[in-house]
Every structure is written in structure tokens, then in C-alpha cells.
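Student: All I have is the shape, not the residue letters:
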């Protein structure tokens, strides 16, 4: 998200950029979490806080009718955000993964939270 001045005027006209982005306005490359042995990365954020990013992971907390089950991730089956992510085994929010507890849809953001939470799909 860019917290700098808007590029549009009230009238709808364009406003020309006055300066380059400041350090705090810069974004970062996305952490594309892959299926593999668990590997986490700690990143410093605003206000001296920290974010734990999952670079690789092989475990998921799968919510079932009985409760939450810790299951191993075997494969990425479907990913609506990018079809190439299926081939590259990249897990993002909304991806369908094959686990020991059956197929599940990811509800967390592993590149932001550092963990994979998922809901088991029926069938």
C-alpha cells in the first residue's frame, strides 16, 4: 500500500510525481511459500515489530468437523491466484492442497503468518 500523495487530483486529472519513494514507502518481494522441510524467516516491520514468513513448510493445521488436525502437506493441487504456482508447489491463501487429512483449502497467508491453516474440503 502506498501512503504517499495520490497521483490523481480531485478533478480527475493526473498529478505529476514530485519525488521518488521513501524507504518506508517501498514494498518487498512476495515470499512464495513452497512445499518442503519447514524453513521460517523473520522480517522486521514498522514499529519494531516482526513478521514470521514461511519460506518452506510441510505441515498444515486442517480444520475438520471433529476439530483441528495437524497434517503433512503432500502437494499443491489447485491455485486460483496463479496456475504456475501449482507446478512450482507454491502455497498461497486460497490454494487447494493435498494433505494427510485429505484435500484442504488454505485460509491463512503463509508468506505473512508463517503457518498454514486450512479447511478440509468435502468429498
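Tutor: Perfect, I can see it now. Fair warning: this is a prediction, and the values are worked out from it, not measured in the lab.

Student: C-alpha from now on. contacts and neighbour counts both.
Tutor: Noted.

Student: surely residue 60 meets residue 75?
Tutor: No. The pair residue 60 / residue 75 is not scored as a contact, 11.7 Å apart, by CA atoms under 8 Å.

Student: Which neighbours do those two have in common?
Tutor: Shared contacts of residue 60 and residue 75 (CA atoms under 8 Å, 6 or more residues apart in numbering): residue 99.

Student: Which strands and helices lie in contact with the biggest strand by length in the chain?
Tutor: In the chain, taking DSSP state E as the definition, the longest strand is strand 68-78. Contacts defined by 3 or more CA pairs under 8 Å, 6 or more residues apart in numbering; DSSP states H and E place strand 68-78 against strand 33-35, strand 59-63, helix 84-87, strand 96-99.

Student: pretty sure residue 73 contacts residue 99?
Tutor: Yes. Applying CA under 8 Å, one finds residue 73 in contact with residue 99, separated by 4.5 Å.

Student: Please list all residues in contact with residue 68.
Tutor: 61, 62.

Student: hold the first one in mind and look at this next one:
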């Protein structure tokens, strides 16, 4: 699969986003003028076989500002998910410690009882 290198803004198609620094004037030009300094970043897995021979006009233009806003929003969402998972992990660890304490208490109580002697 060939990688298209784009000069300005961010362009996405199937599983790649192309990002580079650009001014608003550059961004208004769209996909004109490709260069070889940008890198493709995977966005998501394609649903079928990848098509071969994509052309620049098939890419959707996303402004740098839109990309940065989306990135910041996703960062906040990711932090919220991580905080929730950490909270659940702590609760599980506390529960496991409490179960171990009960097991220890039960074992001590069983062995502390005097043996029953029947005559």
C-alpha cells in the first residue's frame, strides 16, 4: 500500500491520518502539493481488503484545530476511563484483603477452640 504524504493539515482515509504543521492559509488549499515529511498514523482497522491506488482527492480534510480539539476531548475521556478503572481496581484489592482477613480469623477461631472430649 502506498502512503500519500500531504503538505498541510490533517487528512484521513480508511486507516491513516496525515498530520503536519500548517497555517490557516495552507489549510485552505486542501490536499494540493504533497511532500515527503509527513507520516501516516493508523486511525482504525479497515473493514475489508485495502484498496490500492488511493488518490489525494479521496481524502477528507480535517483542520488542525478540529484535530487538536478532538484529541483533547479523547484525552479527557481516556483519563475518565482510567480513573474509573483505577477506582474499581482499588475496590477489588480492598475486597480481596478483607476476604483474606476473614479467612485468617476463621482459621484462628477453629484452632482456638478446645477439643471436644467425650467419655
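Tutor: All right, it came through fine. Note that the structure is a prediction, hence the values are computed from the model and not measured.

Student: what's the TM-score here?
Tutor: The pair, once superposed, lands on a TM-score of 0.18 when counted by TM-score structural alignment, normalised by the length of the second structure; 41 aligned residues with a CA RMSD of 5.0 Å.

Student: Redo the helices and strands packed on strand 68-78 of the first structure as CSV? Include mean neighbour count.
Tutor: Below are those laid out as CSV (neighbours: other CA atoms under 10 Å):
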stretch, mean neighbour count
strand 33-35, 24
strand 59-63, 22
helix 84-87, 16
strand 96-99, 23
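
Student: Of all the ones you listed, which one is nearest residue 53 of the first structure?
Tutor: Closest to residue 53 of the first structure of these, according to CA to CA: strand 33-35, at 8.3 Å.

Student: tell me which residues of whatever helix or strand comes next after the closest one are tucked away?
Tutor: The helix or strand immediately downstream of strand 33-35 of the first structure is strand 39-44, counting by DSSP states H and E. Burial within strand 39-44 of the first structure, assessed by neighbour count using 16 or more other CA atoms under 10 Å, is assigned to residue 40.

Student: helices and strands around whatever helix or strand residue 118 of the first structure lives in, which ones?
Tutor: Following DSSP H and E, the helix or strand that holds residue 118 of the first structure is strand 117-120. Strand 117-120 of the first structure sits against strand 59-63, strand 102-106, with contacts defined as 3+ CA pairs under 8 Å, 6+ apart.

Student: Look up how far residue 57 of the first structure lies from residue 99 of the first structure.
Tutor: If you measure residue 99 of the first structure against residue 57 of the first structure using CA to CA, to the nearest Å, the figure is 12 Å.

Student: which neighbours do those two share?
Tutor: Shared contacts of residue 99 of the first structure and residue 57, defined by CA under 8 Å, 6+ apart, comprise residue 73.

Student: As a check, name the ranges of all strands in the second structure.
Tutor: Under the criterion DSSP E, the second structure contains strands at 10-13, 16-19, 39-42, 60-62.

Student: Quick one: closest of these to residue 100 of the second structure.
Tutor: strand 39-42 (45.2 Å).

Student: Quick check: buried residues in the closest one?
Tutor: So strand 39-42 of the second structure, judged by 16+ other CA under 10 Å, has buried residues residue 40.

Student: looking just at contacts, which helices and strands does that strand meet?
Tutor: Against strand 39-42 of the second structure (3+ CA pairs under 8 Å, 6+ apart) you get strand 16-19.

Student: Compute the distance between the nearest residue to residue 96 of the first structure once chain neighbours are set aside and residue 33 of the first structure, please.
Tutor: Among residues not flanking residue 96 of the first structure along the chain, residue 105 sits closest, at 4.4 Å (CA to CA, 6 or more residues apart in numbering). Between residue 105 of the first structure and residue 33 of the first structure the distance is 15 Å, computed by CA to CA.
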